[in-house]
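S.K.: below are the sequence and a predicted model for it; my questions follow.
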Amino acid sequence: MDDLTLLPAQLDALLTGETNTIANLSNAAALLMQTLPDLNWAGFYLFDEAANDLILGPFQGKVACMHITPGNGVVGTSFAKKEVLVVPNVHEFAGHIACDSASESEIVAPIIVNNKIVAILDIDSPSLNRFSTSDADIITEFAAIVAKHF
């Protein structure tokens, strides 16, 4: 990934003044897709507490799985562990949910508001080993900006 340290600040500027969560998540997904090279999907799964389910939210990319149970797949594991996950090869991740067979690597980050996960940011790449530790740091900060505007 190129030097993308400005990405969280760009997101903050983009979302400032907008209070609609769907609009903010939509623009956050679009910013990721237009800024990060070598992606095939970027978007959000929103946590429905009553149903104990992660529901497909705003995204950019091909059609996606609509429901993910907490604890299942990369997204559900991130939710259960309440942490960012970098998966260099999704085919080696136990329980990976293949929503798009073209995806090879993935990074996910929880969106935490008032100490509760409200969503999971999910980013997929068609390349193996696409995401680095520095990418994880930037995506962690990006997720915190999303939470600030949630």
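M.R.: Arrived safely. Here the structure is a predicted model, which is why all the values come from computation and not from measurement. Numbering: from 1, shown residues only.
S.K.: CA atoms for contacts and neighbours, from now on please.
M.R.: Noted.
S.K.: nearest the geometric middle of the protein, what residue?
M.R.: With distances taken as C-alpha atoms, centre = their mean, the residue of the chain nearest its centroid is residue 121 (1.9 Å).
S.K.: now that residue: which helix or strand?
M.R.: Using DSSP states H and E, residue 121 maps to strand 116-125.
S.K.: which parts of that strand are buried?
M.R.: Neighbour counts over strand 116-125 (16 or more other C-alpha atoms under 10 Å) mark 117, 118, 119, 120, 121, 122, 123, 124, 125 as buried.
S.K.: buried residues in the helix or strand that that strand is followed by?
M.R.: Proceeding N to C from strand 116-125, the next assigned helix or strand is helix 133-148, under DSSP H and E. By 16+ other C-alpha under 10 Å, the buried positions in helix 133-148 come out as 135, 136, 138, 139, 140, 141, 142, 143, 144, 145, 146, 147.
S.K.: adding another structure so you can compare the two:
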Amino acid sequence: MFNASLYTGTREENYTLLIKQLTGLVEDEGSRIANLANASALLQQFLDDINWVGFYLLEGETLILGPFQGKPACTRIAVGKGVCGAAVARKEAVLVEDVHQFPGHIACDSASNSELVIPLYSGGQIIGVLDIDSPSFSRFDETDLKYLTIFNERLGEYL
């Protein structure tokens, strides 16, 4: 699901364009915060039917709120807690069709009903997660997972 006014190709073509746009934004910028901020803004513009998109950065055993687009959010999440903490603990993406059925879900925004969290790596180390919430159930699918993982990998190359 995309913002149709900006992207008019197939889902795969649109995601490929998104990744090219990300590369253009981050390749000459050395600031981690600036790159994460632009990445979250780009995703907010690109994806429809979402109510929050952003990053949590790993400090020790805690994820700390980073650049994001959306309502105020939880500022600290322990590794292993909630969907974000589970993604770090498992070292893998977590796609949740109904967050209310996810054991230990942390409800930062009661309007969220589905969530996709993808670990963010830099230099071979996990440094945080990309977190995307939607008010719709089953908003995210395998295509989103595939291309947003590539998005995250590309971003990690510049962090």
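M.R.: Happy to help now that I have it. Bear in mind that the values here come from a model prediction, so they are computed numbers and not experimental data.
S.K.: between the buried residues of strand 116-125 of the first structure, which is nearest residue 11 of the first structure?
M.R.: residue 121 (13.8 Å; C-alpha to C-alpha).
S.K.: count the neighbours of the nearest residue to that closest one once chain neighbours are set aside for me.
M.R.: Spatial nearest neighbour of residue 121 of the first structure, excluding adjacent residues (C-alpha to C-alpha, 6 or more residues apart in numbering): residue 44 at 4.7 Å. Residue 44 of the first structure has 27 neighbouring residues, counting by other C-alpha atoms under 10 Å.
S.K.: residue 44 of the first structure and residue 120 touch, don't they?
M.R.: Yes: if you go by C-alpha atoms under 8 Å, residue 44 of the first structure and residue 120 touch, sitting 5.5 Å apart.
S.K.: residue 123 of the first structure maps to what in the second structure?
M.R.: Matched to the second structure by TM-score structural alignment, residue 123 of the first structure sits across from residue 132.
S.K.: contacting residues for the residue nearest to that match when sequence neighbours are not counted?
M.R.: Computed as C-alpha to C-alpha, 6+ apart, the closest residue to residue 132 of the second structure that is not its neighbour in sequence is residue 53, at 4.4 Å. Contact analysis of residue 53 of the second structure by C-alpha atoms under 8 Å, 6 or more residues apart in numbering lists 40, 43, 44, 68, 69, 70, 130, 131, 132, 133.
S.K.: is it true that residue 53 of the second structure lies in a strand?
M.R.: Yes: residue state for residue 53 of the second structure (DSSP: H, G, I helix; E, B strand; the rest coil) corresponds to a strand.
S.K.: what lines up with it in the first structure?
M.R.: Under the alignment (TM-score structural alignment), residue 53 of the second structure pairs with residue 42 of the first structure.
S.K.: can you check residue 42 of the second structure too?
M.R.: In the first structure, the residue paired with residue 42 of the second structure is residue 31, using TM-score structural alignment.
S.K.: just the element for its match, please.
M.R.: helix 21-35.
S.K.: what comes up buried for that helix?
M.R.: Using 16+ other C-alpha under 10 Å as the test for burial, helix 21-35 of the first structure gives 24, 25, 26, 27, 28, 29, 30, 31, 32, 33.
S.K.: just how off-centre is that helix within its chain?
M.R.: 11 Å (C-alpha atoms, centre = their mean, to the nearest Å).
S.K.: equivalent analysis for stretch 66-74 of the first structure, please.
M.R.: 13 Å.
S.K.: stretch 109-123 of the second structure now?
M.R.: Centroid displacement of stretch 109-123 of the second structure relative to its chain, using C-alpha atoms, centre = their mean, is 5 Å.
S.K.: repeat that for stretch 31-45 of the second structure.
M.R.: Relative to the chain's own centre, stretch 31-45 of the second structure is displaced by 10 Å; criterion: C-alpha atoms, centre = their mean.
S.K.: just stretch 72-83 of the second structure next, same as before
M.R.: The chain centre lies 14 Å from the centre of stretch 72-83 of the second structure; the measure is C-alpha atoms, centre = their mean.
S.K.: could you check that stretch and say which residues are buried?
M.R.: For stretch 72-83 of the second structure, a neighbour-count test (16+ other C-alpha under 10 Å) marks 77, 78, 79, 80, 81, 82, 83 as buried.
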